[in-house]
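1. Here is a sequence with its predicted model. Questions after.
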Amino acid sequence: MSHRARRIFSLLFATAVLVGSAGLHAQVTTATLYGLVSDSTGAVLPGASITATHQGTGVSRDIVTDERGEFALPALPNGPYTLKIEMAGFKTHNRQGLQLGAGQTVRQTFVLEVGQLSENITIAETAPLVETAFSGQVESLGTLEARELPLPRRNVQGLLGLSAGADSGAILRGVRLNGVGAGGTGITVDGTEANSNPEGRALAQYGGQNQIDVISIEAVEEVQVVKGVLPAEYGGVVGGQVNMISRSGTNKFHGSLFENYQGEKLLARDPFLSSTTPKPAVKFHQFGGSLGGPIVRNRAFFFTTYEGYRETAGMRILGTVPTQALRDQILAALPFPETRIALDPLPLPNEPLTADVGRYVAVKNRERRDNHVVAKGDLALRSGGNLSVTYSRMRPFTVTPSVAIDGAN
């Protein structure tokens, strides 16, 4: 490739990157820990060695306090951490269970005691860390809530309804925050826009045909609801922001299997059905599992999950259709093939109304299916950063019965 061709290629590549990133908003998915290290008299300790280790992955970050005894650890993946502080002439300070959430900024003061470096002081965190650098209202729901709470159809929308000031029940596949319409709520997954339509924000995809909203609950690590005064990175929303963080692998292999089943024998009969109409069949299966673990310990990890959705449910359909006498009159007046094509799909009435039309009442099956896959890989970079790649795919399918023909989506 000539020098001129390389310049043209570089220019086109840079233009594509700039154009592609013009519509993106910077969403913070990692945490930042600021700290001050001092002795028991309050004097700051410059030169203290700090090591922050993620308890799940074993990935560690090292830093040294500056001349003011302060340090900053940005871009920390969410999760529990162990903080180790060492300095000659002082006991080693270990702080365990520092739980950091997505987008969280925490400031902490650490006091070292005089003693031998071989002596250890271990403190286990029990209370959640207080957000001190952000004026908004933040509520985080983690994997414990996602796994243990009985959510309807294992849908993440049921989890959002637990947040104060959130309303997800009165809206079709959406969530309102602080009384603002659903269009004022932004939704992201791992910092990427996840709204079905930027002009009409909702959890539904594919025109509402999907049965698993946004991401499988099995793949959720944290759901963060941000309200109040929003920072600049949440541009374009007025009600609030919903940030979902997907699960990652750790140094231990972990997996799960689940099955949710319902059948017509477990359900009551529709009181509006006539005594001669049989009870409609109902078959519901929601199943799947997950697997995650290390590829290279303390360095590379994977996590994947699959969720299947199968539902067959009887629906009572009702419509007004022409009688055979009226059909014969129409065909006599319009003796064309197109006329018969329009009339043939219509059933004959089973409840008479007049000589020309009657009511057709029946029970037909509605079928809904969905296959949802999430795969994620994480790599701890030697420079101290973290590279994550997440892939998700859903394939919903719906057959809705009607009086004339069934419609598939």
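-> Thanks, I have it. Since this is a predicted model, take the numbers as computed values, not measurements.
2. Every contact and neighbour count from this point should use C-alpha atoms.
-> Noted.
3. now the helices for this structure?
-> Ranges of helices in the chain, per DSSP state H, are 3-21, 143-148, 156-160, 324-333, 337-343.
4. Save those helices as TSV, and put in mean neighbour count too.
-> Shown next, in TSV, are the helices of the chain (neighbours: other CA atoms under 10 Å):
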stretch	mean neighbour count
helix 3-21	11
helix 143-148	14
helix 156-160	21
helix 324-333	13
helix 337-343	12
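5. Compare these and give me the one nearest residue 60.
-> Of all the helices of the chain, helix 143-148 sits nearest to residue 60, with 22.6 Å by CA to CA.
6. So which residues make contact with the closest one?
-> Contacts of helix 143-148 with the rest of the structure, by CA atoms under 8 Å, 6 or more residues apart in numbering, involve 159, 217-218, 220-222.
7. about what we covered before: of the helices of the chain, which is nearest residue 58?
-> Closest to residue 58 of the helices of the chain, according to CA to CA: helix 143-148, at 19.3 Å.
8. how about the strands in the stretch 1-150 of the chain?
-> 31-39, 49-54, 60-64, 70-76, 79-86, 92-100, 105-112, 120-124, 137-142 (DSSP state E, counting those that start in this stretch).
9. ok, structure two:
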Amino acid sequence: MSSRNRVSASLLFAVASAAASAQVVGGNISGVVTDPSGAVIPKAHITIHNDDTGSQRDLVSSSSGSFTAPSLTVGHYTITVDAPGFAAFHRSDNITVGQTLEVNLKLALSGSETVTVNGDLASSVNLSTEQTSGLVNARQVKELPLNGRSYDQLLTLNPGVVNYTNQRSGSTGTSNSSVGSMFSISGRRPQDNLFLLNGIEYTGASLINTTPGGTSGQLLGIDGVHEFNVVTDTYSAAYGKRDGAQISIVSQNGTNQLHGSAYGFERNSFLDARNYFDNARIPEFQRHVYGAAVGGPIKKDKLFLFGNYEGYRQNLGVSLQTLVPDNNARAGFVPNPTTGALVPVTVAPNSAKLLNLWPVANGAEVTQNGIPTGIAKWTGSAPQRIREDFGTTRFDWNIGSKDNFYSTYTIDDSYANTPSGNPYTYVQETLREQVFSAQEQHVFSPRLLNIARFGFSRSSFYFYGYVPAAQQALAPTVRPGVPTYAVVISGSTASNGASAITGAGANVGSNNAIARNLFTFDDHLYYTVGKHTFQGGVWVQRLQSNDNLAQNQYGQASFASLTTFLQGTIKTFTYAPTITPLGWRATYVDGFIEDTGTSRRTSKYALAFVPSPPPAGAKRRAAPRSTPLRTM
């Protein structure tokens, strides 16, 4: 292979390996210690000090001058290098989640001043043999503007990420019990993604859409998040369970400096423009988001605590356009489908009561080929109410020079009361998501490190459809105390199905609940030999899923047409008088071992333009002639 081709291959490999990641909750530092001539320095003492919490890692360079410090907590670090016969060396910068930082430390001879470097620790290219990833750093999380403060919207800063939320099929219902944002990453389904909060799965309650998020549709807690990383495609064996993107979120932690914030955001309809479907009066809208965060030391360099709370309140007038029986149909007259002439129909007593499940038309008649259908439009709004409370707390403990421990607890509790397409039919959703994690890290030697982690995730969901009391008092029910059954006219009887007239009564999926518990334990062991870091681990997860997702608990009446509805002739009536709760149990066990070391080459290549000596007796050219790429 020519020098030019060898250089091209090396650059291609370096670009393909850029921004690699080795851990889901921290970062790595690796590098080589050399003297001014470039020769390696073995047995140099290296100290990696966390300036935020006072913890540190002590290492010794190998015979090849290399060193590796895996699984470092994100934060600001100072690297100090000491070796006999050489001046002290200091270098500092930030370490981010999921990144391997390649540093080459060149020491000056003894007698020189101490060398201090402030800047980016990361190499312009990454030589680790792992996956590519996309970091959303602390500054981006805290400072980029977001509508609703849902930090998962920042996922789209990475290439290949598409916000898929608006393409979600179906309306509000049990199949969409996870109402958070959904993302397609690298062309995969949103359900293939895995969200990790401090290394523990952060999940929604649905068995279909497991994306975390409250009933507001937001993923709250910006002030409780330090940063997060998106790992895609060919990632490390340390990741698993799903084949989509792995989104690793790291919580904010307390430091030696007391820090905090308090905030409030307000939105309302005062300056809103009128929606096309609005009536003369613009529907009301108020959104209040407020909270506070504080972190600091309990004991300097030893114990730290951080806490964050965020509240979300929203009152929204939802603009609706509902298809309802027209005034003639309410009076017992239905148009002939061929001529449009009104035909009298005897309205059954129960059908007369069911007509109270729709508002009286205030819009135009719906026609088909110019012939009235007996259906008209109602245009207006109905109020939506959302309450969501988010909180997180983190405790860090620097036990000693070889051990550190942290634990976190996060909870998101929310409730939403939302009108369906019919202002007289509402759905209530209650959603609570919780994540607890605890991690202990022990350094056996400069070469051997172990991390043990335990976590518990729980997400519970309850879905309830009902008719407001004023209309419920005028409508029939199957049983006393049970909301009116779902009513479908000329349409599908499936959950979230469509009909010629907007569905009425309770939602077919009412009174459904689900709770998912995930117990997770994993242990990772790192062993460094020269330029290689061997990582091995075991991951165990116990799944408990309890649900009563039986449909039609309140019943569903289907009518073939508007005429048969008025006559009280039911096509089908489905009803589940009793249900059988289901309990699903599963245990997952995975193990892995891999070499995550760097891939350094003894040969280095550079682009150089060097003047060639002129022939004897010839005059020097005005400009030098370039030579091809050369091996250094």
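-> Here it is on my side, so go on. Keep in mind that what you see is a predicted model, and the values were worked out from it rather than measured.
10. Just give the TM-score of the two.
-> Here the TM-score for the pair of chains, by TM-score structural alignment, normalised by the length of the first structure, is 0.81; 373 aligned residues with a CA RMSD of 3.0 Å.
11. Same list (the strands of the stretch 1-150 of the first structure) but as TSV, adding distance to residue 307 of the first structure.
-> Shown next, in TSV, are the strands of the stretch 1-150 of the first structure (distance: least, CA to CA, whole Å):
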stretch	distance to residue 307 of the first structure
strand 31-39	29
strand 49-54	28
strand 60-64	33
strand 70-76	29
strand 79-86	24
strand 92-100	28
strand 105-112	34
strand 120-124	36
strand 137-142	19
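12. Give me the aligned partner of residue 388 of the second structure over in the first structure.
-> With TM-score structural alignment defining the correspondence, residue 388 of the second structure maps onto residue 370 in the first structure.
13. quick one on the thing from earlier: of all the strands of the stretch 1-150 of the first structure, which lies closest to residue 382 of the first structure?
-> Nearest to residue 382 of the first structure, of those and by CA to CA, is strand 60-64 at 9.7 Å.
14. against the second structure, where does the closest one fall?
-> Going by TM-score structural alignment, strand 60-64 of the first structure sits over residues 56-60 in the second structure.
15. what's the mean deviation for that stretch versus the first structure?
-> Stretch 56-60 of the second structure, aligned to the first structure and superposed, deviates on average by 2.2 Å (mean CA distance after the TM-score superposition for the first structure).
16. Indicate which one of the strands of the stretch 1-150 of the first structure is closest to residue 358 of the first structure.
-> Of the strands of the stretch 1-150 of the first structure, the one closest to residue 358 of the first structure (CA to CA) turns out to be strand 137-142, at 53.9 Å.
17. what comes up buried for that closest one?
-> 138, 140-142 (16 or more other CA atoms under 10 Å).
18. Show me the two of these that sit farthest apart.
-> Top of the distance list for the buried residues of strand 137-142 of the first structure (CA to CA): 138 and 142, 13.0 Å.
19. give the contact list for the corresponding residue of the second structure for residue 77 of the first structure.
-> In the second structure, the residue equivalent to residue 77 of the first structure is residue 73, according to TM-score structural alignment. By CA under 8 Å, 6+ apart, the contact list for residue 73 of the second structure reads 25-27, 95, 97.
20. With respect to residue 186 of the first structure, which of the helices of the first structure lies nearest?
-> Of all those, helix 156-160 comes closest under CA to CA, at 12.8 Å.
21. ok so, going back, which of the contacts of residue 73 of the second structure has the largest number of neighbours?
-> Highest neighbour count within the contacts of residue 73 of the second structure: residue 97, with 30 neighbours (other CA atoms under 10 Å).
22. What's it aligned with over in the first structure?
-> With TM-score structural alignment defining the correspondence, residue 97 of the second structure maps onto residue 102 in the first structure.
23. ok, its match touching residue 33?
-> No - assessed by CA atoms under 8 Å, residue 102 of the first structure is found out of contact with residue 33, at 11.7 Å.
24. And the contacts of helix 143-148 of the first structure, which is closest to residue 108 of the first structure?
-> residue 222 (22.8 Å).
25. Which residue of the second structure is paired with residue 388 of the first structure in the alignment?
-> Under the alignment by TM-score structural alignment, residue 388 of the first structure pairs with residue 406 in the second structure.
26. Repeat that for residue 399 of the first structure.
-> Checking TM-score structural alignment: residue 399 of the first structure goes with residue 417.
27. since we're on the closest residue to that match other than its chain neighbours, how many residues are nearby?
-> Of all residues not flanking residue 417 of the second structure in the chain, residue 428 sits nearest, at 4.6 Å (CA to CA, 6 or more residues apart in numbering). Per other CA under 10 Å, the neighbour tally for residue 428 of the second structure reads 21.
28. any idea what residue 428 of the second structure aligns with in the first structure?
-> Alignment note (TM-score structural alignment): residue 428 of the second structure maps to residue 408 of the first structure.
29. Longest strand in the second structure, by number of residues?
-> Longest strand in the second structure, counting residues (DSSP state E): strand 371-397.
30. Help me confirm that residue 135 of the second structure comes into contact with residue 230.
-> Yes - with contact defined as CA under 8 Å, residue 135 of the second structure and residue 230 form a contacting pair (6.3 Å).
31. Quick check: the gap between the residue opposite residue 114 of the second structure in the first structure once aligned and residue 35 of the first structure.
-> With TM-score structural alignment defining the correspondence, residue 114 of the second structure maps onto residue 120 in the first structure. Applying CA to CA, to the nearest Å, one obtains 19 Å for the distance of residue 120 of the first structure from residue 35 of the first structure.
32. now residue 395 of the first structure
-> Per CA to CA, residue 395 of the first structure is found 47 Å from residue 35 of the first structure.
33. Could you do residue 252 of the first structure as well?
-> 30 Å.
34. the more surrounded of the two?
-> Higher neighbour count among residue 252 of the first structure and residue 35: residue 35, with 17 against 13, using other CA under 10 Å.
35. Do a quick rundown of the strands in the stretch 201-350 of the second structure.
-> Using DSSP E, counting those that start in this stretch, strands in the stretch 201-350 of the second structure cover 225-231, 246-251, 259-268, 285-299, 303-325, 333-335, 342-344.
36. Contacts only, for residue 33 of the second structure.
-> 40-42, 44, 61, 65-66, 104-107.
37. Fine by me, thanks again.
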